[in-house]
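>>> Here you go, sequence then predicted model.
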Amino acid sequence: MAIVPLAKVTLYGPAAEKEAVLEGLQRLGCLHLVDLHPGAARGPDAARAGQRAREALQYLEDSPVRRREPERPAAVDVEGLVREALEVRDRAHALAEEREQLRARAAELEPWGDFELAGWARDGALRFSFHVVPLYNLALLAAVDAPWRIVGRDHRFAYVVVVAPEPPPGMPGAPVALDPRSLSTVRARLEHVERELEELDYRRIGLTLHASALRAALDAADDRAAREQAARATLERDEVLAVQGWAPRDRVAALRQYATDRRLAITVAEPGLGEAPPTLLANPPALRGGEALVNFYRTPGYHMWDPSKAVFLSFVAFFGMILSDAAYGAVLGLGTLLAWRRLGRAAGGARGLLAALAISSVVYGVLVGSYFGWVPPRGSLLAKAHLLDAEDQGVMMLISIGIGVAHLSAANLTSAWRRRRSLAALAPLGWTVVLLAGFWVGVARAHPGAVRLGLGGVGLGLALVLLFSSEHPVSFAPRALVSRLLEGLKGITEVSKVFGDVLSYLRLFALGLAAIKLAEAFNSLAASSFALRGVGILLGIVVLVAGHAINLAMGILGGVVHGLRLNVIEFFNWSLPVEGEPYRAFTRKAA
C-alpha cells in the first residue's frame, strides 16, 4: 500500500516553552497537528496573511525580463518594496487601458484629418456633425438640404461633414461622436503614455532584483502565522502544554529524540477504532503523477486503499485512445523533452506522467495507423503495425465496453478485498459477476447456450447483491431478514447505474474516431488548397499547421477531461466510497 501508516503522537511540556516547542516541531516538519480545541474560533489563516505582499511578489515573478538575483539577498525595506511594486503595477494597468483607448480614438479620428473644433462648431447655431456613409449610399447625399463635404474616403466608406443646426433628414448614416481632441493631441498623449509605460517596465525589472528577499520575508511571515495557528490548536492546563498530531511511523524516532532533547513527555499510539487519521500517499517518482491525479479530485480515506497506480495506468491508456494519433503523441513527447529540466523541478511527477502520455499516444496511434490523419501505405513497416481499424464500429465499441467492464470489475474487486473479513464483500463480487456475465452475453449473443450461461451469471451476481449489500451481521430474525432484503433491493437499483457507467466508456471510441476524422478533414482542405498553386500552397500550409494545432489541443483537452472523468467518477464511485483528509505537515517554508 502507498498510504503511509501513521501514529498519533502527543507531547507534553511546560506551557511557558510553547513557542520554542512549536518552533522545534516546525523545523522537524513531520507532524500533522490535531486541533485540541475543536469548534473554537479560529484566527486568520496563514494563506490570507500578507496578501498585498503576495500580489507584489507574483507581479515581479511574472515579469518577462528579470534581473539576476544575488546569491545572498541584501536587507531590504519589505513594506517599501511591496508598496512600490503595487504602485508600478496599478499605474501600468491604468496606462495600458488608456493606451488602448487612445489607439482606438486615433483610429477613429484619422479619416477625418487633424483638427480641433472651435466652441461654436460644437455648441453654436450651426454645428458640425460627422457621418460615416457607405459608398453605395453616396448618391443619397444629393438630396440633403444642408452644406456637406466629403473629407475622407476608403474602400468601404465616405467620411462626410455636415454643417447644420441639427443633422438633416434623409442624411445617410447616423452622426458619430468624435473625441474633442485633435488627432495630433491624441497621438502626442499616446506617445507620452507609451514612454511612461516603458519607464514603468524598467522600474519593474529593477525591482525583480529583490524578489528573493521578498520571497524570504513572505516565507518567514507564513511560518510565524502557522505557529500562531498551531498555538491555538494546543491545550494548556495547569501550566502544562499538550501538542498532538499524526506522524509517519518512520519519523516517530525523530520525535522521541526531540522530546528527549527538550525534556518533554511523549506518548505514541496507533489509530484507534473510529479514528480517521489524515492520508499521506507515497509513490515512486515515476508514478507520482497518479498521486496528483487522485488528489486533484478526492483524497482516499486512511483505511481505504491508494488508487494512484491504477489511476496512473488507466488515465495514460485512456488518454492515448482519445488522442488516437502517433504523430500527435510524438509532438507531445517532443514538448516534454524540451521542457524536461523545468518539469523536473515541478512537484507531482509531471515529467513522468507527460512522458507516459506521449508513449501511450504513440503506441495507440501506431495501432490505429494514424499519423497526422494520414494512413501509412500498404506494405510499409508502419502498415504492418496497423492492427486496429478505428472506423470498425463493432470492434471498437466492443473494445471500449470491454475496457469499461475490466475497469469497473477491478474497482469492485478492490472493494471486495477491502471488505474481505465481512460477508458484505460478496456484494461487490456480485457486481463483478454481473459485469463479466453481461459482457459475455453481448459477445456470445449468436450462441443461445452461451447466452443462457451468461444470463445465469447475471442472475447469480444480482442474488449476491440482494443478499449481501447489508453491512449488518447475518441474522435470521424476521425483522433483520426484511431489513437485509430491503437494503439488497436498494443495492439492485444500481443496475441501471452500472449499465450507464459501462456505456460511458464508449467515449474512448467516439472521441478517438472524431480526432482521426478531424485530422483527415484538415488534410483534405489543405490538399484542395495545394491544387490551386501559388497562394494556394501558402494557404494549404496555414490550414495544415493551424488545423492540426487545433486538433491536437482539442485532443489533449479531451484526453485530460474524459480520461479523468472515467477514473474519478465511474471508477471511484465503485472503489473509493469514503473521502479522507489530506496530510499537511506542520513545517517551515523559510530556509
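Happy to help now that I have it. Numbers count the residues shown, from 1 in each chain.

>>> Going by C-alpha atoms from here, please, whenever you check contacts or count neighbours.
Will do.

>>> How about the contacts made by A383?
G369, V375, P376, P377 (Cα atoms under 8 Å, 6 or more residues apart in numbering).

>>> gap between the closest residue to the third one other than its chain neighbours and Y364?
So that's P376. Excluding the flanking residues, the one nearest P376 by Cα to Cα, 6 or more residues apart in numbering is A383, at 5.5 Å. Distance, A383 to Y364, by Cα to Cα, to the nearest Å: 13 Å.

>>> Could you do W120 as well?
From W120 to Y364 the distance is 76 Å (Cα to Cα).

>>> Compare those two and say which one has the larger neighbour count.
Each of W120 and Y364 has its neighbours counted (other Cα atoms under 10 Å); Y364 has more, 25 against 11.

>>> okay but the more buried one is in contact with D325, surely?
Yes - with contacts counted by Cα atoms under 8 Å, Y364 reaches D325, the gap being 7.2 Å.

>>> hmm, back to that, does the residue nearest to P376 belong to a helix or a strand, and which?
Per DSSP states H and E: A383 is located in helix 381-384.

>>> second one coming, line it up with the first:
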Amino acid sequence: MIEPMKKVTLLAGASWEDEILNALRETGIFHIRLPENAGAPDVTIKKDVTVENRLGNNMLLIQEALGLIPQAVKAKPCKGDEDGIVLARELCSKTKEAFSLEAQIQELEKAYEDQKIWGQFDPHDIEQLKDHSIFIRLFKARKKELGQLPADIARVVIHTRGAMAYFAVVTCHEPLCPIPFHEISMPEQSLSHLARMLEQKREALETIQKRILELYGAAPYMARSLNECKALLAYENARNAMVRRGDIIYLQGYCPTCFTGKLKERADIEKWGIVIENPGPEETVPSLVRYSKLTHLFRPVMAFIGVLPGYREYDANGPFLFFFTLFFAMIIGDAGYGVMILAATFFHAKRSAAPHKDLIPLLYLLSLSTMVWGALTGSWFGVEALRNFPLFKAMIIPSMDTFSDTSQPFIIHLCFLIGAVQLSFAHCRRILNTFPHIRFLAETGWFFLIWAIYFIVRVLVLNQPFSPLGYYCLIAALCLIICFGQQKEDGFFKGLARSVVRLPLDIITWIGNLSDLVSYVRLFAVGMSTKEVAVAFNNMAFNIGFDTLPAMFSAVLVLLGGHSVNLLLGAMAILVHGIRLNVLEFSKHLNIEWSGVPYDPFREPEP
C-alpha cells in the first residue's frame, strides 16, 4: 500500500534556521518541499549556488574515482583523517595519466617494431649525407619485383620477410628519380633512442600503477567524503527551501501519517509552530510504498524497472507478483529449466557473501511455478521421452500437453482468458475507486467491454462461435460508457452530449483494448519458441550421437550450451514480455502513470 501523507508546515524565528535543520535531520522523517510562488526574491533565504556547485562537482569526482576501483579490491578501514576528495582527484588524474602512457607505449612499440627491420642507424647521419650529394631512400617490394629496378640505381637489401624485401636505394643526384615501389618515410629517431624512450615510459607507467593500487585501498576515505558531501548538499538544499517572512521562517514538507505524532513531539520540544493538514488535490505528494511480507518478494523487480506509482495511484505490487509469476512460468515453460533455476538459487543462497540476497525468495517462487507449469504441460528439457515416465505422465493435463498439436488452441485461449481476467481486475479497482460517483457505472461499462472483446477475439483468432454472453456484454458496455462516461455535476444530458461528441475517441480506445488483449498471445508464442529451441538442440545432440567418446563429448557440449542459451533467451523474454504486460497493458487499464516522486526525508546519508 501507499502510505498516507500529511502536509506539514513548520514555523520558527528567523535566527533558528540551523536549529530547525539539525533537529529535522535527527528525526529523519520530514520530506522537504521546495517553495513554490514564495513571493519576491528577497523572501527566500539566499541560495549559495557556489557551495552547491562545489559539492556537486566533488560528488561527481568521488563517484568517478569509486567507479575506477575494482569490486574485488579489499579496501582497508578508515583509521585516519585523509581527505577522500584529494585522494579521488589523484586517482582520476593518475588513471588518465596511465591511459595516456599506455597509448604512448603502444605507439612507440609499433614504431620500434616497424623500424627494427632497418637495423640500428641514426637518421641524423642520413640527413648529413645529403650535404655530400648522397641520397638514401627506403622501400619495400616483393622479392620477384626487385629486378624491375634500373641497373644504374644502387640498392641494398636490408631485410626480407616472406615474399617481401625491404631495401635502401642510394643515388647521387637531385631531383630524386621516381621508383615504382612503396616508399617508406625515413624515421625521425634512431632505434636506440626509441628503446630508451620505451624504457622511460614503462618505468613511469609502473610507478603510476603502483600508486593507483595504493589509492584503490583508499576507497573507504572516498566513500566517507562522498557521504559528507551528500550531507552538506542535502543541508544546503533544505536551507534553500526555507522561506523568510519578516522575523519568521517557515518550511513546508510531507510526513507519513504514522510519524506525525513523533514530529509534533519534537516541535513541542523545540518550540516550533506546526501546522498539519491534508495535501491538496493538485500537490505533488511523495510516494512511500509499504510492502507486505508477500509483496516484498516483488520489490527487486520494481527496483530494477525503476518506476514508482504516484501518491494517488494504486499500489499494484500484489497483482503484479501473481501475474508476473504466472507469466514467468508460461514463458520459460519447462519443468527441467525450473529445476535448474531452483538448484542455482539454492547454491547461490548458501554462499555467505552472495549478492542480491533479496532476490532469493522470488527466485524460489518463480522456479517452483515454472516446475508446476512444465509438469502440467509435460515439458522436461524439451525431451518428449521424459514425459512418458509414470510420475511425469500422471501430472500432465491432456489439453495442455505441449507435445500435442491439439493443445495449442487451448493454450492460446488460456492466454486470452488470463488477459481478460487481469484487465477486468484493473477495471474492478477503478470501479471501487470511483464509487459512489455516478462515473463508476462507466467503469463498469469498461469492465463489460473487456469481456465483450474477449468473446470477439475468440472468434477472430480461434474461429469459435460468438457467445450470446458476448452480445450482452457489448450492449451493456456501450450503454454504460456512452451514458455515464462524461458525467459531471452539470446534469445527465450535458454529460450524455459530451459522450456522443467523444465517441470517435472512445472507439479508438476500444480498438486499443482489443490490441491489449490480443497482445497476451505473446505468452503462448514465446513459451512455444522456448520449447522448440530446446527440441532443436536436443535433436542436434542426438544426431551427433553418444556412440564414441568424442561424439559424446560434442553432444554434451551442444546440450549444455544450447539449453543455457535457451534459458538466457527466456530470461530476456521475461524482461521484454512478462514485465511489459504488467507495466504497460495492465497499468494502463489501472490508470497508473508511474508519476511517483520517491519519499526522501531529510536525514543523514546512509553509509
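Sure thing, it's come through. Computed from a prediction, not measured in an experiment: that's the story for all the values here.

>>> And E98 of the first structure, how far from F128 of the first structure?
From E98 of the first structure to F128 of the first structure the distance is 27 Å (Cα to Cα).

>>> Looking at those two, which one has more neighbours?
Using other Cα under 10 Å, the more surrounded residue of E98 of the first structure and F128 is F128, with 21 against 16.

>>> Secondary structure class of the more buried one, three-state.
Secondary structure for F128 of the first structure, judged by DSSP: H, G, I helix; E, B strand; the rest coil, is strand.

>>> nearest spatial neighbour of it, skipping sequence neighbours?
V163 (4.8 Å).

>>> Where does that neighbour fall, secondary structure wise?
Counting by DSSP H and E, V163 of the first structure is part of strand 157-164.

>>> what do you get for A94 of the first structure?
Here A94 of the first structure is assigned to helix 78-109, by DSSP H and E.

>>> after that helix, next one along is what?
Following helix 78-109 of the first structure in sequence, per DSSP H and E, is helix 119-123.

>>> Mind giving me the packing neighbours of that next one?
strand 127-134 (3 or more Cα pairs under 8 Å, 6 or more residues apart in numbering; DSSP states H and E).

>>> Show me what the strand it packs on is in contact with.
Contacts of strand 127-134 of the first structure (Cα under 8 Å, 6+ apart): 120-122, 156-167, 172-178.

>>> same thing but at 6 Å, please
Defining contact as Cα atoms under 6 Å, 6 or more residues apart in numbering, one finds that strand 127-134 of the first structure is touched by 121, 157-165, 173, 175-176.

>>> A strand includes L241 of the first structure, no?
Yes - assignment of L241 of the first structure by three-state DSSP places it within a strand.

>>> Which residue of the second structure is paired with it in the alignment?
Counting by TM-score structural alignment, L241 of the first structure lines up with I249 in the second structure.

>>> Can you name the residues that contact its match?
L11, A12, A14, V243.

>>> Which two of those have the greatest separation?
A12 and V243 (10.8 Å; Cα to Cα).

>>> which residue lines up with Y337 of the second structure in the first structure?
Match for Y337 of the second structure (TM-score structural alignment): Y328.

>>> Can you say which helix or strand has that match in it?
Per DSSP H and E: helix 326-338 holds Y328 of the first structure.

>>> Could you tell me which of the contacts of A383 of the first structure remain contacts in the second structure?
Listed in the original numbering, the contacts of A383 of the first structure still in contact in the second structure are G369, P377 (both residues aligned by TM-score structural alignment, their matches' Cα atoms under 8 Å).

>>> ok, the contacts of A383 of the first structure vs L538 of the first structure, which is closest?
Nearest member of these to L538 of the first structure, counting by Cα to Cα, is V375, at 23.7 Å.

>>> what number of residues lie near the closest one?
15.

>>> Tell me who's in contact with it.
Per Cα under 6 Å, 6+ apart, neighbours of V375 of the first structure: G369.

>>> And it, how far from I516 of the first structure?
10 Å.

>>> again, but for L489 of the first structure
For L489 of the first structure relative to I516 of the first structure (Cα to Cα), the value is 44 Å.

>>> try W574 of the first structure
32 Å.

>>> So if I had to pick from these two, which one is more boxed in?
A side-by-side neighbour count of W574 of the first structure and I516, using other Cα under 10 Å, places I516 first with 26 against 20.

>>> Which helix or which strand is home to the nearest residue to F546 of the second structure once chain neighbours are set aside?
Closest residue to F546 of the second structure apart from its sequence neighbours, by Cα to Cα, 6+ apart: M552 at 4.3 Å. Secondary structure assigned from DSSP H and E places M552 of the second structure in helix 549-573.
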